[in-house]
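Engineer: Everything below, folded, please.
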Amino acid sequence: MFAKWTLSLWILVMVMPLTAKPERKEVDGITYHLLRVPAASVRVIWKDNAGKPLRTFPATTKFLESKGEDVQVLMNGGIFEPGGIPSGLLVQDGSTLHPVNRRPGKGNFYLMPNGIFQITAKGASVIRTDEYPLGNAAVTYAVQSGPLLLRKGKVHPAFNAPSTSRLHRNGVGVARNGDVVFAMTDFHSAKFPNLFEFAGLFRQLGCDDALFLDGDISQMRWGDGLKKPGNRFGSFIAVVGEATPDE
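Structural biologist: Below is the predicted model:
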């Protein structure tokens, strides 16, 4: 069992550094890549200025750099349909590029309640889809996926601790101080979490609200990996800083 005081110490020291980089940590026998950043450094990206889905890490990196931002970490966003079309809501730079999806269906996305990760002028939050829109603040970035892992500290009612469905997963949560917390299992982990354990990870990391993003194909990139070919996705969640001016 990973000592809770050790994890708490990690939470305290993982304040956004000048250069964000995920930490590789073992929690309860599962190896994760973990990152904690301020909400102001997070973007949700799907399309370029011409309205074309970006699909890849290199294309998304190039697009953000063209906007004057220093891309530090990229992770695939929510579940998507053929052609890289988000399965649900996608808000980029204040524009709703794909509407919220409240339909029933099969698969992880439709395991109700599903949810939305969003950023407004008030900060980041994860909410149930049926709560959207929540409050009066305009949404700057948002992505819908499912299932919801945690809402107000409670684990999704469909999850159960003995589940044998152990898979590669990634997700996003919001800590009590407003920081955004990302987690993805390491491809070489000795074991993978079930959804109950994955929700519990975010609770250990100080989150009351968290959202499952995707499964087997999920990737997190930083450094030189940002410009290397990889899987094709729908949306991306980026951690950015101010670009260093050319000398």
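Engineer: Only C-alpha atoms from now on, for both contacts and neighbour counts.
Structural biologist: OK.
Engineer: Point me to the helix or strand that includes the spatially most central residue of the chain.
Structural biologist: The residue lying closest to the centre of the chain (CA atoms, centre = their mean) is residue 172, at 3.7 Å. Here residue 172 sits within strand 170-175, counting by DSSP states H and E.
Engineer: Flag every buried residue along that strand.
Structural biologist: 170-175 (16 or more other CA atoms under 10 Å).
Engineer: by contact count, what packs against that strand?
Structural biologist: Helices and strands touching strand 170-175, by 3 or more CA pairs under 8 Å, 6 or more residues apart in numbering; DSSP states H and E, are strand 123-128, strand 180-185, strand 207-214.
Engineer: Would you map the helices across the chain?
Structural biologist: With DSSP state H as the criterion, the chain has helices at 4-13, 57-66, 195-204.
Engineer: and the angle from the first one to strand 170-175?
Structural biologist: What that stands for is helix 4-13. Angle, helix 4-13 to strand 170-175, by axes from the mean of the first three to the mean of the last three CA atoms, to 10 degrees: 80 degrees.
Engineer: buried set for helix 4-13?
Structural biologist: 7, 11.
Engineer: Distance from the chain centre to it, please.
Structural biologist: In terms of CA atoms, centre = their mean, to the nearest Å, the centre of helix 4-13 is found 21 Å from the chain centre.
Engineer: who's in contact with it?
Structural biologist: 36, 204-206 (CA atoms under 8 Å, 6 or more residues apart in numbering).
Engineer: Pull out the buried members of the residues you listed.
Structural biologist: Judged by 16+ other CA under 10 Å, buried ones among the contacts of helix 4-13: 36, 205-206.
Engineer: please give me the structure for this one as well, since I'd like to look at both together:
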Amino acid sequence: MTRLRRAVWLALAMATAPALGQAADCREESFDGAGYILCEVDMQAEDLRLFLKDEEGENLGSFGRVNAMLEREGAVLDFAMNAGMYHSDRRPVGLYVDNGQQQAGLVTREGPGNFGLLPNGVLCVREGRADVIETLVFDAEAPDCRHATQSGPMLVIDGTLHPRFLVDSDSVYVRNGVGTSADGTRAVFAISQGPVNFHSFGRLFRDHLGLPQALYFDGNISRLYAPALGRSDIGFAMGPIIGTVQRVPPAE
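Structural biologist: Here you go, the predicted structure:
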């Protein structure tokens, strides 16, 4: 990237961020015998972004590298987690939009694995709101998202659990995902503190958090950055990462 292009990239990033940014509310809660960490984002007060590549086009892959990039624009990562499935080279499996630029297309067909367990969905981040939207609805409505990541399966669809979930399923993993309120102003990101099945994880969003739409991000590899709780998970490189950003006030 040339010096001029980098300067333009930084200027755009600064222009789209709030003055300082309110911190996400990260906390520990229990539901139905399982422990979770929840990070709640007020979409009218916080700066929620997706991250995949740096300004040079290199994969980020870790919370530390995201923070290093943000430092160059006078900001810091407040909370973050992995945000959707990806190929071995860390390309997103489905739709991926970063700062208004689509980098991977929407996938509407059924396929193998959890991603293809339809219905799946998209997290769409717009000005002042975030919405989990079922993929075929997203395809029909084509909302203009500043950031978007596709994953699957949907956990909750219009207040109903995914039809393929089994109460007594023995497929249990540490899992993470996101749910959104009907008005889009509330987004709650969750990661389990131990192995849970899909049915239990979906009920967390529907029955405990009262959210009508929720989307699964991943399992087993799930990781969290929540410095307020002493969490900064490490491991092999990730694909898409989502998190809230706070601007650092200038030194006096």
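Engineer: on that earlier part again, want to throw the helices of structure 1 into JSON lines with distance to residue 235 of structure 1?
Structural biologist: Putting these into JSON lines (distance: least, CA to CA, whole Å) gives the following:
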{"stretch": "helix 4-13", "distance to residue 235 of structure 1": "27"}
{"stretch": "helix 57-66", "distance to residue 235 of structure 1": "9"}
{"stretch": "helix 195-204", "distance to residue 235 of structure 1": "21"}
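Engineer: For residue 163 of structure 1, which of the ones you listed is the nearest?
Structural biologist: helix 195-204 (7.8 Å; CA to CA).
Engineer: so what secondary structure elements neighbour that closest one?
Structural biologist: Using 3+ CA pairs under 8 Å, 6+ apart, helix 195-204 of structure 1 sits against strand 148-151, strand 154-155, strand 207-214.
Engineer: Which of those strands sits closest to residue 54 of structure 1?
Structural biologist: Of all those, it is strand 207-214 that lies closest to residue 54 of structure 1, at 17.6 Å by CA to CA.
Engineer: by contact count, what packs against that closest one?
Structural biologist: Secondary-structure packing of strand 207-214 of structure 1 (3+ CA pairs under 8 Å, 6+ apart): strand 115-120, strand 123-128, strand 139-145, strand 148-151, strand 170-175, helix 195-204.
Engineer: run the last query once more with 7 Å
Structural biologist: If you count contacts as 3 or more CA pairs under 7 Å, 6 or more residues apart in numbering; DSSP states H and E, strand 207-214 of structure 1 packs onto strand 123-128, strand 148-151, strand 170-175.
Engineer: Same list (those) but as a markdown table, adding distance to residue 94 of structure 1.
Structural biologist: Shown next, in a markdown table, are these (distance: least, CA to CA, whole Å):
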| stretch | distance to residue 94 of structure 1 |
| --- | --- |
| strand 123-128 | 14 |
| strand 148-151 | 23 |
| strand 170-175 | 20 |
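Engineer: Quick one: distance of stretch 33-50 of structure 1 to the chain centre.
Structural biologist: In terms of CA atoms, centre = their mean, the centre of stretch 33-50 of structure 1 is set 9 Å apart from its chain centre.
Engineer: cool, stretch 177-184 of structure 1 as well?
Structural biologist: Centroid displacement of stretch 177-184 of structure 1 relative to its chain, using CA atoms, centre = their mean, is 8 Å.
Engineer: Run through who's touching that stretch.
Structural biologist: 32-39, 123-124, 169-175 (CA atoms under 7 Å, 6 or more residues apart in numbering).
Engineer: For the buried residues of strand 170-175 of structure 1, could you give me JSON lines that also reports distance to residue 227 of structure 1?
Structural biologist: What follows is the buried residues of strand 170-175 of structure 1, written out as JSON lines (distance: CA to CA, whole Å):
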{"residue": "170", "distance to residue 227 of structure 1": "20"}
{"residue": "171", "distance to residue 227 of structure 1": "22"}
{"residue": "172", "distance to residue 227 of structure 1": "23"}
{"residue": "173", "distance to residue 227 of structure 1": "26"}
{"residue": "174", "distance to residue 227 of structure 1": "28"}
{"residue": "175", "distance to residue 227 of structure 1": "30"}
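Engineer: Closest one of those to residue 138 of structure 1?
Structural biologist: residue 174 (18.2 Å).
Engineer: Residue in structure 2 paired with that closest one?
Structural biologist: Matched to structure 2 by TM-score structural alignment, residue 174 of structure 1 sits across from residue 180.
Engineer: Structure 1: which residue goes with residue 130 of structure 2?
Structural biologist: In structure 1, residue 130 of structure 2 lands on residue 124 (TM-score structural alignment).
Engineer: tell me the contacts of its match?
Structural biologist: Residue 124 of structure 1 neighbours (CA under 7 Å, 6+ apart): 39, 118, 174, 178, 180.
Engineer: Run a quick neighbour tally on the equivalent of residue 37 of structure 2 over in structure 1.
Structural biologist: Aligned counterpart of residue 37 of structure 2 in structure 1: residue 33 (TM-score structural alignment). Residue 33 of structure 1 has 18 neighbours, counted by other CA atoms under 10 Å.
Engineer: Residue 70 of structure 2 now?
Structural biologist: 20.
Engineer: Apart from its neighbours in sequence, what residue is nearest it?
Structural biologist: Leaving out its chain neighbours, the residue that sits closest to residue 70 of structure 2 by CA to CA, 6 or more residues apart in numbering is residue 76, at 5.6 Å.
Engineer: gap between the one you found and residue 28 of structure 2?
Structural biologist: Separation of residue 76 of structure 2 from residue 28 of structure 2 (CA to CA, to the nearest Å): 23 Å.
Engineer: try residue 212 of structure 2
Structural biologist: 21 Å.
Engineer: Which one of those two is surrounded by more residues?
Structural biologist: Applying other CA under 10 Å to residue 212 of structure 2 and residue 28 shows that residue 212 carries more neighbours, namely 20 against 14.
Engineer: so that one makes contact with residue 202?
Structural biologist: No - counting by CA atoms under 7 Å, residue 212 of structure 2 stays clear of residue 202, with 10.4 Å between them.
Engineer: Which position in structure 2 pairs with residue 163 of structure 1?
Structural biologist: By TM-score structural alignment, residue 163 of structure 1 lines up with residue 169 in structure 2.
Engineer: I figured its match was touching residue 200, is that so?
Structural biologist: No - Residue 169 of structure 2 is beyond contact range of residue 200, at 9.5 Å (criterion: CA under 7 Å).
Engineer: So if I had to pick from the two, which one is more boxed in?
Structural biologist: residue 200 (23 against 12).
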